[in-house]
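Enquirer: Provide a 3D model corresponding to the input given below.
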Amino acid sequence: MSGYKIDVGKRSRQSDHVYRWDVHYGGEEESVETEYLYCEWDDIVRQFWVKRPIRLAWVTLTASWRALRSGVFAKTFQWSWPAGVTATMPAIAILILLIFGIGLGVAGYLLIGILGLLGGLAIGVALLWLAYQLEQKFNLTWVGRILSFHEREEQSRTHVLDRRRDAFGDLLKARIADGGVDEIMVVGHSYGAALAIAVMSRALDDLPDDAPTLSLLTVGQTVMWLAWLPEAGAMRDEIAAVAESDSVDWVDISAPPDGACFALVDPYTAIGDRNTERHNPKLLNAKFHEIMPEEEFAKPSRNWMRLHFQYIMAGARTGDYDYFAITAGPQTLADRFAHRPTVRDFTRLRRGRMKAVR
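Expert: All right, here's what the predicted structure looks like:
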């Protein structure tokens, strides 16, 4: 459909937590060889990922309370109200169900005594179970889980995620030193955007004069949910280091219909910097309406989780955003989007004084 062919080679393990495979891009005029390195960290998430329903409800409520108390949710609504709804909806739903269930129990007790109390509580438990089944389908509590994961990992004595960031940073520095390539691109999706920024920041010191073009692509990023946490000073420093660097081309791509990301919000601006002369990051709209099937993009049938993963999926129609051409094609990231200006004047999803910030 797009006029090129991609051949994907066999996957192999390069080292602990790093897989590699080769990709050959064949277009009408050019062919490109790309080495893909997949840096895994899901094993860390699994150590802190809650599965039991009661524990999940507790973790969601406590993590949401800490985010509310620290101002993360307030800032989220200021910068992107859809992201605010996504972040707060799980805790609100759990609280409503709990209050409704307890209310049924109290009402039943007042009407017919103990049997009414037990019946009301039974209905409340059934509603909670129904909510859990809906959560399994719609993943309503993933934000609470992620906030809880981040806090628990930051508070742990092992700091295993920090060590993994350092290892990936060393891998990037070694690949830069090896040379022999035109471009090295680091890609991060959703929460992974925070790790991609962290890895890139670790490689910016003492770059060789003949270093290849360095590119950073963040898509569907949720960086601010983490960067606004009081204990996330290191992350804020990493965002600043990459945003202020002239050695890397950072493009951040998002879609306003995606309520699970901070659409067209500059992470560095959101944590406090107001220097609009920076070229990093370039903010671009993915324009999913151009590449998704109309029936899947239509609002009545829209699957928000499907939308959030469209960034790393093939499109059904040709468009400016093409993940595979971006990551395997002949143009560098900066060259591919050189014709599009950064979008810093999109404030439709903001509230209050943040509408005036660029």
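Enquirer: contacts and neighbour counts: CA atoms only from here.
Expert: Noted.
Enquirer: Touching the strand or helix carrying Arg165 from outside, list them.
Expert: Assigned by DSSP states H and E, Arg165 belongs to helix 160-178. Helix 160-178 is contacted from outside by 39, 41, 44, 153, 184, 195, 198-203, 208, 211-212, using C-alpha atoms under 8 Å, 6 or more residues apart in numbering.
Enquirer: A strand includes Ser215, no?
Expert: Yes: assessed by DSSP: H, G, I helix; E, B strand; the rest coil, Ser215 belongs to a strand.
Enquirer: pretty sure it contacts Asp246?
Expert: No: with contacts counted by C-alpha atoms under 8 Å, Ser215 stays clear of Asp246, the gap being 11.0 Å.
Enquirer: Closest one to Leu333 out of the contacts of helix 160-178, please.
Expert: Ile184 (9.7 Å; C-alpha to C-alpha).
Enquirer: quick one on the thing from earlier: give the next helix or strand downstream of the helix holding Arg165.
Expert: strand 183-189.
Enquirer: Report the angle between the helix holding Arg165 and strand 183-189.
Expert: Put simply, helix 160-178 runs at 160 degrees to strand 183-189, going by axes from the mean of the first three to the mean of the last three C-alpha atoms, to 10 degrees.
Enquirer: structure for this one too, so we can compare:
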Amino acid sequence: MDHAAEKTAQTGAPEGGVRRRRVFYIPGYDPIHPRRYRELYRKEGAEQARISGYTLNLSPKRGGGAYGWHVDATIDGEDVAVDVDVLVWSDIVRDSMSNTIPATYAQLARTAWEYIATGALWRLMKLRKGPVIAALYPVGALILQLLVALGLGWGLFALIRGGLSDMIGGWAAGLGGALGLVLFVGTLRWFKSKDAKTFVYYLMHDYAYSARYRGANPPDLERRMAAFADTIAQALRDDVDEVLVVGHSSGAHLAVSILADLIRAGRVPDRGPKLGFLSLGQVVPMVSFLRDAKRLRGDLQYLSARNELAWVDVTAPGDGCAFALCDPVSVSGVAPADKRWPLVFSAQFTKSLSPARWKTLRWRFFRLHFQYLCAFDRPLDYDYFQITAGPMNLRQRYDGRPPSASRIDHAVSKFTDIA
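Expert: Purely as a prediction, here's the structure:
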């Protein structure tokens, strides 16, 4: 029996088709429990199934291990069973977040210095202004908050000193100073309490996390990535048709290094499941352009030339938080002569969302950054739920699809040395 016939006999899926799939989702810098991703998949998957005319049902995860869920889908008349695992690092994210206001302002200074002094910020602006503006937003907002708090504190001090000096003499300055300081601290704390709506502190922590180690991975994150690699390696020995790794936002560059490590170590079986890598809304240049991101640049170069996997990179110019249509390998200046990945194309938010839906979402920048994981009411050739729960593997689905003509695929990074 040849391999294709053997595969069909074992799983019921023809060569290249999928009946059973393992999906590993790597979120970005997110301190929230991964149940949010299960609920997002459940809600948005049901809506996409309704729009596109297929069925998608979620149930509790089978077996132990990482947090996840099970999916049973019928798409294009084919039944597919999927186990989804979320590779959790939210605890590392929470631990990295400064608990005090002074510590956050210290992060601001270190992060601004790293990106500005090395010239990385100006080179990033040559790619896309949207994510750079998103990066500058917390810096500007924190400075503005500080100035407002200083202004209010100084104003109260001046008011009390001027109004009460005739009554209590020198005590007026001390009282004014004390009350002004209370107002200054209280104003900063009030701004911080509103961060669930403004995302100022959250974004500052996000950018500071990469800048602190100048693009290198912290030791605790490297240990977690090694554990992720072990989990994926085990799945590659399972009786499934495809193992699909999905990296969203900063989770995309973690996935690059995890997959590069797996392939280098010979942990991707020749006759095992198809291996796919889907990077969504990636912000790889925010890290790969930093001076000590040698490991990431080396992993980008290595992964881009491998045949063991199919790598598809999906972004959209409508997502102001991602480096839309920027080939992460090429712009990082490490594209090898035999480069074959990633296939870079746009999710085309303005076309795959109806005018009414686009109007509703257009200025909700953080919501749009998650649109890749959501339903489209006028879907084109990108459908997250068909990719993760449909009967075609990633390589098969996009075989022959041309990359977006407007992609940016020339070297921009100043730092190109690799580990």
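Enquirer: sorry, back to before: buried members of the contacts of helix 160-178 of structure 1 into ChimeraX, please.
Expert: Paste this into ChimeraX to select the buried members of the contacts of helix 160-178 of structure 1, with burial taken from 16 or more other C-alpha atoms under 10 Å:
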select :39,41,153,184,195,198,199,200,201,202,203,211,212
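Enquirer: quick check, nearest of the contacts of helix 160-178 of structure 1 to Arg278 of structure 1?
Expert: Ser201 (16.3 Å).
Enquirer: what's the distance between the aligned partner of that closest one in structure 2 and Leu254 of structure 2?
Expert: Under the alignment (TM-score structural alignment), Ser201 of structure 1 pairs with Ala260 in structure 2. Separation of Ala260 of structure 2 from Leu254 of structure 2 (C-alpha to C-alpha, to the nearest Å): 10 Å.
Enquirer: picking up where we left off before, looking at Ser215 and Asp246 of structure 1, which one has more neighbours?
Expert: Neighbours were counted for Ser215 of structure 1 and for Asp246 using other C-alpha atoms under 10 Å; Ser215 has more, 20 against 14.
Enquirer: Tell me who's in contact with the counterpart of that one in structure 2.
Expert: With TM-score structural alignment as the criterion, Ser215 of structure 1 lines up with Gly276 in structure 2. Gly276 of structure 2 makes contact with Glu242, Val243, Leu244, Val245, Leu309, Ala310, Trp311, Asn393, Leu394, Arg395, according to C-alpha under 8 Å, 6+ apart.
Enquirer: Repeat the analysis, applying 10 Å as the threshold.
Expert: By C-alpha atoms under 10 Å, 6 or more residues apart in numbering, Gly276 of structure 2 lies in contact with 23, 242-246, 259, 308-312, 393-395.
Enquirer: Tell me the helices and strands packed up against the biggest helix by length in structure 1.
Expert: In terms of residue count, the longest helix belonging to structure 1 (DSSP state H) is helix 81-112. Packing partners of helix 81-112 of structure 1 (3 or more C-alpha pairs under 10 Å, 6 or more residues apart in numbering; DSSP states H and E): helix 53-69, helix 72-79, helix 114-138, helix 142-155, helix 223-227.
Enquirer: Leu394 of structure 2 -> structure 1?
Expert: Using TM-score structural alignment, Leu394 of structure 2 pairs with Leu333 in structure 1.
Enquirer: In strands only, show me the contacts of helix 160-178 of structure 1.
Expert: Cys39, Ile184 (DSSP state E).
Enquirer: check contacts around the nearest residue to Met1 of structure 1 once chain neighbours are set aside.
Expert: Spatial nearest neighbour of Met1 of structure 1, chain neighbours left out: Thr318 (7.1 Å); criterion: C-alpha to C-alpha, 6 or more residues apart in numbering. By C-alpha under 10 Å, 6+ apart, the residues touching Thr318 of structure 1 are Met1, Ser2, Gly3, Glu290, Ile291, Met292.
Enquirer: So what's the gap between the helix holding Arg165 of structure 1 and the chain middle?
Expert: Remark: helix 160-178 of structure 1 is offset 20 Å from the chain centroid, using C-alpha atoms, centre = their mean, to the nearest Å.
Enquirer: ditto for stretch 66-76 of structure 1
Expert: On the basis of C-alpha atoms, centre = their mean, stretch 66-76 of structure 1 is displaced by 18 Å from the centre of the chain it belongs to.
Enquirer: Which stretch of structure 2 lines up against it?
Expert: With TM-score structural alignment as the criterion, stretch 66-76 of structure 1 aligns to 114-124.
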